[in-house]
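>>> this one's structure only:
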């Protein structure tokens, strides 16, 4: 029976077994920013939808009100509802009213009421240190137009 000669051991390969480590490291370096980006964009989209819904519903509520006091009350109710529904920060929500054609008091009978709602979306995981949370916020604005009844104030 012939003696089998054992094969010589392969030379030690310094790259052996590092593919898994490289995959994990590169995966984390790419995955973490991607997950943050998806989360931040989702937050901005949700707040944008809230601003748009707020502008539209406030315009409709004010345009269908009977007088100034009723319009202010309706606008406040709608804004409270929208801020709680969409998670808007009530302190950062600003609402502006304008009428077309420009000129007289707004709202007025027969005019087109334009409501503009502005807010800021704070990016997630930004600490409130040195004012970074104010710097790392994205402005969001939405406008809506609604025709005011020609019987405004006469009911």
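Cool, got the structure. These figures come from a predicted structure and were not determined experimentally.
>>> CA only for contacts and neighbour counts going forward, please
Fine.
>>> which parts of this structure are strands?
Along the chain, counting by DSSP state E, strands occupy 94-100, 112-122, 137-147.
>>> contact partners of the second one?
Strand 112-122 is touched from outside by 43-44, 47, 51-52, 54-56, 58-59, 63, 88-89, 92-101, 106-107, 133-134, 136-148, with contacts defined as C-alpha atoms under 8 Å, 6 or more residues apart in numbering.
>>> swap the cut-off to 7 Å and go again
44, 47, 51, 55, 59, 92-100, 107, 133, 136-148 (C-alpha atoms under 7 Å, 6 or more residues apart in numbering).
>>> next up, a second structure to put side by side with the first:
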């Protein structure tokens, strides 16, 4: 019995083992949280930038919304097919970006968490919906 109690109270070499176990148990979730928040923030910035750049392209007539969306999606590493764009005008006009109208650009996407498996649709069930709405007044005329 005395031998067992001496082994139990001996702490030689256990600090490194405790550090490794505690480091893995605590550090890995914190690192994943940092990576996941960085990815979601990057995609949120991509959605916001897409709405802003599409509104600017409509007001200046410099490009189509699809081209701008593809460029922004490539810059932020997003899938342009997974992003949805809605453009509406107030007052309602036949050509939607009419001079003097207020154009509302709404861009939505789903931010998928990193390392989420596609099995059992876990990746889509843990996706975070992102939305950006921008209202821009069109110039009065040429």
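Cool, the structure landed. Since we're looking at a predicted model, the values are computed, not measured.
>>> please state their TM-score.
Here the superposed chains carry a TM-score of 0.86, computed using TM-score structural alignment, normalised by the length of structure 2; 136 aligned residues with a C-alpha RMSD of 1.9 Å.
>>> just to revisit the earlier point, now the contacts of strand 112-122 of structure 1: which count as buried?
For these, a burial check counting by 16 or more other C-alpha atoms under 10 Å picks out 44, 47, 51, 55, 59, 93, 95, 97-100, 107, 133, 136-137, 140-148.
>>> which bit of structure 2 covers stretch 115-135 of structure 1?
Using TM-score structural alignment, stretch 115-135 of structure 1 lines up with residues 105-125 of structure 2.
>>> longest helix of structure 2?
What stands out as the longest helix in structure 2, according to DSSP state H, is helix 14-60.
>>> angle of that helix against strand 128-137?
Here helix 14-60 of structure 2 runs at 30 degrees with respect to strand 128-137, directions being taken by axes from the mean of the first three to the mean of the last three C-alpha atoms, to 10 degrees.
>>> relative to residue 110 of structure 2, how far out is the aligned residue in structure 2 for residue 23 of structure 1?
Residue correspondence to structure 2 (TM-score structural alignment): residue 23 of structure 1 is matched to residue 19. Residue 19 of structure 2 sits 38 Å away from residue 110 of structure 2, going by C-alpha to C-alpha, to the nearest Å.
>>> what does residue 69 of structure 2 give?
For residue 69 of structure 2, the distance to residue 110 of structure 2 - C-alpha to C-alpha - is 15 Å.
>>> so which of the two has more stuff around it?
A direct count of neighbours by other C-alpha atoms under 10 Å for residue 69 of structure 2 and residue 110 places residue 69 higher, at 25 against 20.
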